[in-house]
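*Asks:* quick one: sequence plus predicted model below, questions after.
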Amino acid sequence: MSIKIATWNINSVRLRQGLVQRLLSEQAPDVLCLQECKCPEDKFPYEAFAEMGWSHAIVRGEKGYNGVAILSRLPLEPVPHRDVLDRGDTRHVAARLPNGVTIHNFYIPAGGDIPDRETNPKFGHKLDFLSDLTGWFAAHKPRKSILVGDLNIAPREDDVWSHKQLLKIISHTPVETSMLADLMAAGDWVDVTRQDIPEGKLYSWWSYRARDWDAADKGRRLDHVWATADLAPAMGGSEILRGARGWEQPSDHAPVMARIDL
């Protein structure tokens, strides 16, 4: 059984419903995980996607912020979500596929602009979020699982346009990359994208601030597909759909895709 999985920070699913439909039509992933949907569950455009064949959906949403969803052409069995730090944020949703694989979809906090938890509570929230997840996965070792989402950290030197210039910029600071490594180790996770594409610059996010994002190419790889070590050998076909960043009224993130063969 071969299943194609995509993850995408859509930056408002209602505003960019047409882009989601385009992705579904052109790329036909069996499962699409969305982050930053920015709408409550009762406002999510279920019917539009169901009419295209993605009739199974598990959504957690809130008005104007956060929000995560799993759309699927295959049946989904709900799995209890994690309310990280007990804040009520809709940053995690999970489901089990018919082949027994559990998918975790996360939207990790961005962390604001200043990498100092004393002066920037948003950065402290991000670090605490990572610490909480690390403890959770250490205590509840995942098996036969995939973790996807906007993790808001570019861990490797070649995951950013300039390692030296971004060392003090949130998403690539040493404390964040170290904590992400701890999180990976706690869950025995494997970075599937880098398993498939081990060398070279690789980005999934380009700022809206750049006048010509493509020419400037000052990107970061913030969006990830991981698998537990028992599942990673069955994963492949990784791709970042850079072209989607150039679609009309785009998200600042590009979809990341992979395939699992079981």
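*Replies:* Right, received. Where do you want to start? Numbers count the residues shown, from 1 in each chain.
*Asks:* from here on, contacts and neighbour counts on C-alpha atoms
*Replies:* OK.
*Asks:* can you map out the helices along the stretch 1-150 of the chain?
*Replies:* 17-27, 46-50, 121-139 (DSSP state H, counting those that start in this stretch).
*Asks:* any chance of those helices in TSV, plus mean neighbour count and distance to residue 77?
*Replies:* Compiled in TSV, the helices of the stretch 1-150 of the chain are given as follows (neighbours: other Cα atoms under 10 Å; distance: least, Cα to Cα, whole Å):
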stretch	mean neighbour count	distance to residue 77
helix 17-27	15	21
helix 46-50	15	17
helix 121-139	17	20
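*Asks:* could you export the ones you listed as CSV, including distance to residue 89?
*Replies:* Conversion of the helices of the stretch 1-150 of the chain to CSV gives the following (distance: least, Cα to Cα, whole Å):
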stretch, distance to residue 89
helix 17-27, 22
helix 46-50, 21
helix 121-139, 11
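*Asks:* tell me which residue lies nearest the centroid of the protein.
*Replies:* residue 149 (1.2 Å; Cα atoms, centre = their mean).
*Asks:* would you check that that one makes contact with residue 204?
*Replies:* No - contact criterion Cα atoms under 8 Å: residue 149 and residue 204 do not qualify, at 11.2 Å.
*Asks:* here's the one I want to compare it with:
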Amino acid sequence: MVSIATWNINSVRLRMPIVERFIKEQSPDVLCLQEIKCQEHQFPYEAFRSLGYEHFAVHGQKGYHGVATVAKTPLREFSRHDWQDNGEARHVGVELTEHQGMIVENVYVPAGGDEPDREVNLKFGQKLDFLERMTRWADAIDRPTLIVGDFNIAPLESDVWNHKQLLKVVSHTPIEVESLQRFMDAHGWADIGREHIKAPERYYSWWSYRAKDWKANDRGRRLDHMWASEDLAKQALRHSVHEYARDWEKPSDHVPLVTEFAL
């Protein structure tokens, strides 16, 4: 058995108290964090070691972005891809050396700005290009692989609070959904979340800080994902969404997802 969690933490140093709370409650074997917002030497290694996490793959940068995978089980860093093509720290891949060599790819896809038009919004074009590079990479995968993280796209109608209102809002536009589908098709990924929480059941992982009462408004989106190679997906026993973490003190605007595998 191995349990793997993913969480856009929106500054790991600022939110270490809730990371510690989550770890004590759920104790995943592997925790993939996005948007750590620190350089590698600033990462809170000792805090994680005190919680039993001795193994690290940290790809950070000053003040923005950054991803980190921490684990109780041995790992080796496997890859760092610059799918943004500008040096931003948005990916790290690891091999779980004691779990049949399972590959875990941790990615933070760009948000894409506010205007869904690459001609007037450079960031939106960068997001689409990022997805295209990921798609070319996925076409060549030849090992059991799990890719997790903040994809910044809610593809299904039941992944957003209002499909019609969000069709022209970045993260749910048809062109983004189509780009993400091409990425899925390139490797035949299984969407673990939707394998276990069937559409059209409501499934969100993000709620804006702008809402005064996130639960009352419940204007959520499923921006965070866990996708597996076909054979690996068959070994996924349970998948859970930890919405209650959005209510913790100084929360991230995202909540953790956890999948348990029988390898």
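*Replies:* That came through fine. Predicted, not measured: the structure shown is a model, and the values here were computed from it.
*Asks:* what TM-score comes out when they're superposed?
*Replies:* Scored by TM-score structural alignment, normalised by the length of structure 1, the superposition of the two chains gives a TM-score of 0.98; 260 aligned residues with a Cα RMSD of 0.8 Å.
*Asks:* need the contact list for the residue nearest to the centre of structure 1.
*Replies:* Contact analysis of residue 149 of structure 1 by Cα atoms under 8 Å, 6 or more residues apart in numbering lists 7-9, 33-35, 105-108, 223-225.
*Asks:* 7 Å instead?
*Replies:* 7, 35, 105, 106, 107, 223, 224 (Cα atoms under 7 Å, 6 or more residues apart in numbering).
*Asks:* which of those fall in strands?
*Replies:* 7, 35, 105, 106, 107, 223, 224 (DSSP state E).
*Asks:* which stretches of the stretch 1-150 of structure 2 form strands?
*Replies:* Here the stretch 1-150 of structure 2 has its strands, by DSSP state E, counting those that start in this stretch, at 2-8, 30-34, 55-59, 67-71, 75-79, 91-96, 102-108, 145-150.
*Asks:* using JSON lines, lay out these together with distance to residue 191 of structure 2.
*Replies:* Converted to JSON lines, the strands of the stretch 1-150 of structure 2 look like this (distance: least, Cα to Cα, whole Å):
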{"stretch": "strand 2-8", "distance to residue 191 of structure 2": "14"}
{"stretch": "strand 30-34", "distance to residue 191 of structure 2": "17"}
{"stretch": "strand 55-59", "distance to residue 191 of structure 2": "24"}
{"stretch": "strand 67-71", "distance to residue 191 of structure 2": "20"}
{"stretch": "strand 75-79", "distance to residue 191 of structure 2": "22"}
{"stretch": "strand 91-96", "distance to residue 191 of structure 2": "19"}
{"stretch": "strand 102-108", "distance to residue 191 of structure 2": "14"}
{"stretch": "strand 145-150", "distance to residue 191 of structure 2": "10"}
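*Asks:* most packed of those?
*Replies:* Neighbour counts (mean count of other Cα atoms under 10 Å) averaged over each of those peak at strand 30-34, with a mean of 26.
*Asks:* list of residues touching that one?
*Replies:* 3-9, 66-72, 106, 108, 149-150.
*Asks:* run the last query once more with 8 Å
*Replies:* For strand 30-34 of structure 2, the external contacting residues (Cα under 8 Å, 6+ apart) are 2-10, 65-73, 90, 106-108, 148-150.
*Asks:* swap in stretch 194-205 of structure 2?
*Replies:* Stretch 194-205 of structure 2 has contacts (Cα under 8 Å, 6+ apart) with 157-160, 220-224, 238-239, 241, 243, 254-257.
*Asks:* endpoints of it, how far apart?
*Replies:* 13 Å (Cα to Cα, to the nearest Å).
*Asks:* could you do stretch 20-36 of structure 2 as well?
*Replies:* OK, stretch 20-36 of structure 2 end separation, Cα to Cα: 15 Å.
*Asks:* residue 50 of structure 2 matches what in structure 1?
*Replies:* Taking TM-score structural alignment, the alignment pairs residue 50 of structure 2 with residue 51 from structure 1.
*Asks:* could you check how far that match is from residue 73 of structure 1?
*Replies:* 11 Å.
*Asks:* between the two, tell me which one has more neighbours.
*Replies:* Between residue 51 of structure 1 and residue 73, residue 73 has the larger neighbour count (other Cα atoms under 10 Å), namely 18 against 9.
*Asks:* relative to residue 195 of structure 1, how far out is that one?
*Replies:* From residue 73 of structure 1 over to residue 195 of structure 1 (counting by Cα to Cα), the distance is 26 Å.
*Asks:* cool, and residue 254 of structure 1?
*Replies:* Taking Cα to Cα, one finds residue 254 of structure 1 at 19 Å from residue 195 of structure 1.
*Asks:* these two: which has the busier surroundings?
*Replies:* Each of residue 254 of structure 1 and residue 195 has its neighbours counted (other Cα under 10 Å); residue 254 has more, 25 against 15.
*Asks:* contact partners for that one?
*Replies:* 8, 9, 204, 205, 240, 241, 242, 243, 244, 245.
*Asks:* likewise residue 132 of structure 1?
*Replies:* Residue 132 of structure 1 touches 84, 85, counting by Cα under 8 Å, 6+ apart.
*Asks:* aligned to it, what sits in structure 2?
*Replies:* Per TM-score structural alignment, residue 132 of structure 1 is aligned with residue 133.
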